[in-house]
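S.K.: Just to be clear, the model below is a prediction. Sequence and coordinates:
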Amino acid sequence: MMKLLLIVVLSVSISDCKYQTGSLVTNEKWAFITRFCFLSQDGQFEYSIQFDKSYAPQNLLLYYDSDTQWPAVYKSNKTCPQREAVLSRKMNQIIPLDPKDFGSGCEEKKSNSSTIISCHQARRFHSSRERWWFLAVSNCNSTKGLNLEYRFLMTNGPSGDYWHEHFSADEFYILPVLMAFCVVYMLLVLAVIICSMELKTRQLLHATYKLFAFSVYLQQIGIFLQIVAYIRYASDGVGILRLRNLGRFFESASEVVYLILLLLLAKGYTITRGRLRLASSIKLTIFMCVYVVTYIILFVYERLFFDPGEVLYIYESPAGYGLVTLRIIAWWMFLYATIFTLKHYPEKATFYYPFNLIGTMWFVAGPAFIIAANNLIDKWVRESVVCAVQHFIALSGHILFLVLTVPNKANKNFPYHVRTTQIGIMELGNGLAGNSTLDHFGHHPYAPGGPMLPNVDPHWPRVPVELFTITSTIHTESASLAVPLRPTSLRPRLSRGRSTYTANHLVVHPEEISAMDYTSLDVPALEARNDIVPSREDIVPSICDIVPAPSDVVPSAPPITSIGSKSSSAINPAPPSAPAPSILTNGSAVTDEGGAEDSNPAPSKPVGFKEVRFSDDDVVPSKEKAL
């Protein structure tokens, strides 16, 4: 659908270029050609017109935007003489294209079979204020209609005046305004990239924040493309109309993406839930499709039905007012969803109260300004004012949302507390992760400045302790511990498809454990450490022991649970009177070749470990129990 919108926007060919050439062939006696907004003193109009003498005499008519002139004659039932009667010859509003008229700049040129009248002249406009001027051609006595070729150059400044020469008076400040917003958006894009990297490090870069970043990028691209088109326009008075329309497309896409973002966050997506209900998803999809289709109709209407003889704003159409109506409906949807999200998650009030205010301002400001622009703003300044205000509304929405979600310790409004990895696990598993589900996250306000784990692994920097810390206990699908022991160390190999998470445990299946060559361990380095928990002895024939992670990364261990088999045998610990197996420096038990423990094992000095005995509760000893 967005591709269709792009095609429609690029096909819009309404041109307001001020260096205009063309030909006029009509059976009418009076016809409109073009319009331009001239300054009160510096406006200049230069024309070159050619036509066959058989169509003479033709007149060039200059109307301005007073109610008694152009609005009184355009699209009226007045005859050709009546339309000429509202003009003043003393004010040079009627230019006879006749060689006999000294001020017309016309002369006759003979050709092989006909006589051509060629006219070339320039006029300067003087008025009390900036005015829209409308150019028309007439021949009230003609029986064949009108036929001529023309070239018009309309300027508002001396040659070389880059900022004014080719621009209509209502467009004077568009290029500087776009450049200013482009600079601000460059800084905003940089800030968004930095925040995105920080959120990605914390595993909090959710889909909604990616939508926000995408909206900012689209807006910046759209502004940049329009700047390029206007720079070319300032140079030659023609510009690159398709490039300008492409920039408008990117800005429209940015608005649509930002609208989706606000509605999704209002429903709590990625903040209080990992997915929307099916009914909500269908309603939101239908609404956004209608919104995009209305946008397409808006550009199509501009292409097919906008009359260049009228100074119209793009929203001065049925599609424009339809888009305003949809924005109001979206605002009510936004308020409704926000209220119910706060009802179920009141601890998120620090985010949703300012978010509701920002969203309301964004939703209301757009339609309110559109209505004001259509009815209250003067037409000779409307284009520049509309450009500045619309970009300011978009920029305000982006900046306020960025401030609201900046991952900083001082930001008490930060909304996210569930990690992207947790949502991914819930999507791949049974939809559970601790006390959170895809439909309802746990009630946990995020603390961006929470205490960090001491001496954490360098691959997990800046991780708050309270956020989804996984203990070191590893559960296996074992049936019995009454198996021979082997001096082999194993380490878990996590399989994304098989490993599961329960409320407080990381569960690993036996087939997901791979052997580790303990002979390659750096024994002297291990001897220097006193914080390594001793390994657990083999509990199935293929498993001997598991070396837990260091205690500076892993907290205490909850009880082990057998989940694989429907019936699990009781674990038979050694009698209290029997001596526990000695622990080697690599954490393995000493056994004989037959698998039974030596009744009189040679004394072996443990390296950083104490003797460990397994209790009746089948618990893999944590560091606190082992040391």
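M.R.: Sure, I can see it.
S.K.: Every contact and neighbour count from this point should use C-alpha atoms.
M.R.: Noted.
S.K.: mind checking how far stretch 110-126 is from the chain centre?
M.R.: Chain-centre distance of stretch 110-126: 54 Å, with CA atoms, centre = their mean, to the nearest Å.
S.K.: Check which residues of it are buried.
M.R.: Of the residues in stretch 110-126, 116, 117, 118, 119, 120, 124, 125, 126 count as buried by neighbour count, 16 or more other CA atoms under 10 Å.
S.K.: Can you list which of those residues are found in strands?
M.R.: Under the assignment DSSP state E, these contribute 116, 117, 118, 119, 120, 124 to strands.
S.K.: Pull the number of nearby residues for residue 283.
M.R.: Neighbour count of residue 283, defined by other CA atoms under 10 Å: 11.
S.K.: one step back: which among the ones in strands among the buried residues of stretch 110-126 gets closest to residue 176?
M.R.: Checking these against residue 176 with CA to CA, the nearest one is residue 124 at 26.1 Å.
S.K.: Name the nearest residue to the closest one, sequence neighbours excluded.
M.R.: Nearest non-adjacent residue to residue 124, counting by CA to CA, 6 or more residues apart in numbering: residue 44, 4.4 Å away.
S.K.: Return the closest of the ones in strands among the buried residues of stretch 110-126 with respect to residue 378.
M.R.: Distances from residue 378 to these, taken by CA to CA, are shortest for residue 124, at 23.0 Å.
S.K.: ok, the closest one to residue 39 distance?
M.R.: Distance, residue 124 to residue 39, using CA to CA, to the nearest Å: 10 Å.
S.K.: Would you indicate which residues of the host helix or strand of residue 290 are buried?
M.R.: Residue 290 is part of helix 278-305, with elements assigned from DSSP states H and E. Across helix 278-305, burial judged by 16+ other CA under 10 Å covers 284, 287-288, 291-303.
S.K.: ok, and here's another one to check against it:
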Amino acid sequence: MKSTQFTSVGFLGLILVQLLMMSAVEAKFIHGHLTTASNFQFLDRFCFQPNEKGTLHYEIKYKADQCCYKLLMFNDEPGQWQYIRKHEDTMTCGEKKEVIPGSYNNKLTLEDGFNGCEKSTDADSIEWIRCVGGRSFQTDRTRWWYLVISNCYSDNGIEFEYNITMTNGVKLWDKHFSADERYILETNMIFFFVYFAMFGVTMHFTKVLKERKLLHCTYKLFVWSILAELSSLLLLTVALGSYGSTGVPLPGLQMFANLLGAAGNLVFILMIILLGKGFTVTRGTLSELSWIKLAIFMTLYSITYFALYIYEETMFDPRDVLYKYESVAGYGLVGPFFIGFLWTCYAIFTSIKDYPDKVSFYVPFGVIFALWWLATPVTIFICNHAIETWVRAKIVNCIERAVICGGHVFFLLLTRPNAANKNFPFHIKTTQIAALDDDDDGNDTHRYGDINDFVMRAESGNVVGLDFTDLFMTDHDTVPAYAVPAEKVPAEKVPAQILLADKVPACKQTVIQIEPRPRPIINSWMQ
């Protein structure tokens, strides 16, 4: 019940986050009807690829009495768009226009007889100027270009209709991607096939664990996170493939894909924390305080992401090339990851101290997932300070995919259910969980999957009166009401026996009588 309530809270926060989480590729086919009081209006930006046939096709229509408009194309050189952004409040429209050197063919006059423009009259005797044309871009490096339409001699602003298409190269599946977004589709396709293979292996391992009654809820969380990531990549591949070939995005599909991917990541984080605390590995449940801490942390994690994307949607200016991590909220995201890193390390340290027999699982688990927690803060730092803007989107996408996939692959290998795997964490059957609750204060009784405590008590002779229903369970056997010394009960009259000498040499003289009692119990996991 606790885990169900917690998961519901976490997913509610996640859904709120994803409603604003639109990190998908923006369309480079833009169109609309624009009316503004400004006489210098930014339209869009695009990053053209070197050694590719970059093209710009435009169709612009405005009333002839507003003549004449200009279509301006600024690049990312320090003396052009960057200079305008720093001084735009003190520069006039004409001064901004003259920032483009006269030798550049980047100022297109949209006047009758120039650059594909023609004057026409409609049925209402209104004269219009309609311009249809294009430009090609050949650059020595990947470069950002910023499109602006202006009418510096107008006192009434500007009003026009437009359709603009920008492409990189002629490849069918990615020509509409800006250079900073190219290869995101190919990267996602590669990871999709990796996850497809991983999901097949995971299903096989799940079948084996289920047959052995070792399919715990933490492993089910892992399976769900794999499935969510696989589904997310499939939908993103479809959406981005359609966009790359047509220039028309599928925002609803991309939003749902991002929702699935973030849900899978949230589930995976939950699994890491639960395993770090020993849940289903060294203990059967967690204390109330532990569940409260988990709920607070996951809520904090979701709220931070919520703030990150709220900030991106409301505060980021499309005239600047910014990424989601370039904000106060982006740096604030580092906090929950460091909390998760410290919490997981402390939980693993405690689990190893209390259960040294699980060190073969927790040492590699702790090392890898400590690095996994730190990967996102490192990615944020690299994104903001060490990657050029024209390659940032595709590099960060690759890093984020690799980090998530690496965590999944490592956990899959660590939990492979075969005899040669000494790191396998689960040694208690799922049918025994109910008998292995922690104490009320959250301190485990060290009976989870370990016979040593029972053996020590048997060797000391303190066997009389013990109730072994917490150690043995079956679906149909009976429960031992009492355990009495062997010398008081003739062996031939004992209805069922467990000879500890068969399993524990140090207890050869102890025979435990099992008398019927009408409730199901646990079958011996020593067999």
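M.R.: Nice, thanks for sending it over. Because the structure is a prediction, the values reported are computed rather than measured.
S.K.: so where is the helix holding residue 290 of the first structure in the second structure?
M.R.: Aligned by TM-score structural alignment, helix 278-305 of the first structure falls on residues 288-315 of the second structure.
S.K.: And that stretch against the first structure, how far off on average?
M.R.: Once fitted to the first structure, stretch 288-315 of the second structure is off its aligned match by 1.6 Å on average (mean CA distance after the TM-score superposition for the first structure).
S.K.: What of stretch 394-413 of the second structure?
M.R.: Relative to the first structure, stretch 394-413 of the second structure is 0.8 Å off (mean CA distance after the TM-score superposition for the first structure).
S.K.: do the same with stretch 235-246 of the second structure
M.R.: Using mean CA distance after the TM-score superposition for the first structure, the mean distance for stretch 235-246 of the second structure is 1.0 Å.
S.K.: Please tell me which residues of the first structure that stretch aligns onto.
M.R.: Under TM-score structural alignment, the match for stretch 235-246 of the second structure is residues 225-236.
S.K.: any chance you could map the helices in the stretch 1-150 of the first structure?
M.R.: Listed in chain order, the helices of the stretch 1-150 of the first structure (DSSP state H, counting those that start in this stretch) span 2-11, 70-73, 80-85.
S.K.: before we move on, back to that, which strands or helices does the helix holding residue 290 of the first structure pack on?
M.R.: On a contact count with 3 or more CA pairs under 8 Å, 6 or more residues apart in numbering; DSSP states H and E, helix 278-305 of the first structure meets helix 2-11, helix 318-344.
S.K.: Need those helices in a markdown table (columns: mean neighbour count and distance to residue 278 of the first structure).
M.R.: Output for these, formatted as a markdown table (neighbours: other CA atoms under 10 Å; distance: least, CA to CA, whole Å):
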| stretch | mean neighbour count | distance to residue 278 of the first structure |
| --- | --- | --- |
| helix 2-11 | 17 | 24 |
| helix 318-344 | 18 | 15 |
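S.K.: In TSV: those helices, plus distance to residue 363 of the first structure.
M.R.: Output for these, formatted as TSV (distance: least, CA to CA, whole Å):
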stretch	distance to residue 363 of the first structure
helix 2-11	22
helix 318-344	6
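S.K.: Residue 307 of the first structure is nearest to which of those?
M.R.: helix 318-344 (14.5 Å).
S.K.: The closest one vs the second structure, mean deviation?
M.R.: Helix 318-344 of the first structure sits 1.2 Å off on average (mean CA distance after the TM-score superposition for the first structure).
S.K.: so that helix matches what in the second structure?
M.R.: The aligned range for helix 318-344 of the first structure is 328-354, by TM-score structural alignment.
S.K.: can you check stretch 182-191 of the first structure too?
M.R.: Mapping stretch 182-191 of the first structure onto the second structure (TM-score structural alignment) gives residues 192-201.
S.K.: Which residues are in contact with residue 225 of the second structure?
M.R.: Applying CA atoms under 8 Å, 6 or more residues apart in numbering to residue 225 of the second structure gives the contacts 263, 264, 265, 267, 268.
S.K.: Map the fourth one onto the first structure.
M.R.: In other words, residue 267 of the second structure. Residue 267 of the second structure maps onto residue 257 in the first structure, by TM-score structural alignment.
S.K.: and the end-to-end length of stretch 407-425 of the second structure?
M.R.: Span of stretch 407-425 of the second structure from end to end, CA to CA: 16 Å.
S.K.: Give the buried residues for that stretch.
M.R.: Within stretch 407-425 of the second structure, the residues scored as buried using 16+ other CA under 10 Å are 407, 408, 411, 412, 414, 415, 416, 417, 423, 424, 425.
S.K.: ditto for stretch 78-97 of the second structure
M.R.: For stretch 78-97 of the second structure, burial by neighbour count (16+ other CA under 10 Å) applies to 80, 81, 82, 84, 93, 96, 97.
S.K.: if I line the two up, what does the fourth one land on in the first structure?
M.R.: Applying TM-score structural alignment, one finds that residue 84 of the second structure aligns to residue 73 in the first structure.
S.K.: Equivalent analysis for the fifth one, please.
M.R.: Residue mapping for residue 93 of the second structure onto the first structure gives residue 80, with TM-score structural alignment as the criterion.
S.K.: still on that earlier bit, going by distance to residue 141 of the first structure, which of the ones in strands among the buried residues of stretch 110-126 of the first structure wins?
M.R.: Of all those, residue 141 of the first structure sits closest to residue 117, with 17.7 Å by CA to CA.
S.K.: What residue in the second structure is paired with the closest one?
M.R.: Match for residue 117 of the first structure (TM-score structural alignment): residue 129.
S.K.: Leaving out chain neighbours, which residue sits closest to the alignment partner in the first structure of residue 427 of the second structure?
M.R.: For residue 427 of the second structure, the aligned position in the first structure is residue 417, judged by TM-score structural alignment. Leaving out its chain neighbours, the residue that sits closest to residue 417 of the first structure by CA to CA, 6+ apart is residue 446, at 4.5 Å.
S.K.: Wait, the one you found touches residue 409, no?
M.R.: No. If you go by CA atoms under 8 Å, residue 446 of the first structure and residue 409 don't touch, sitting 10.5 Å apart.
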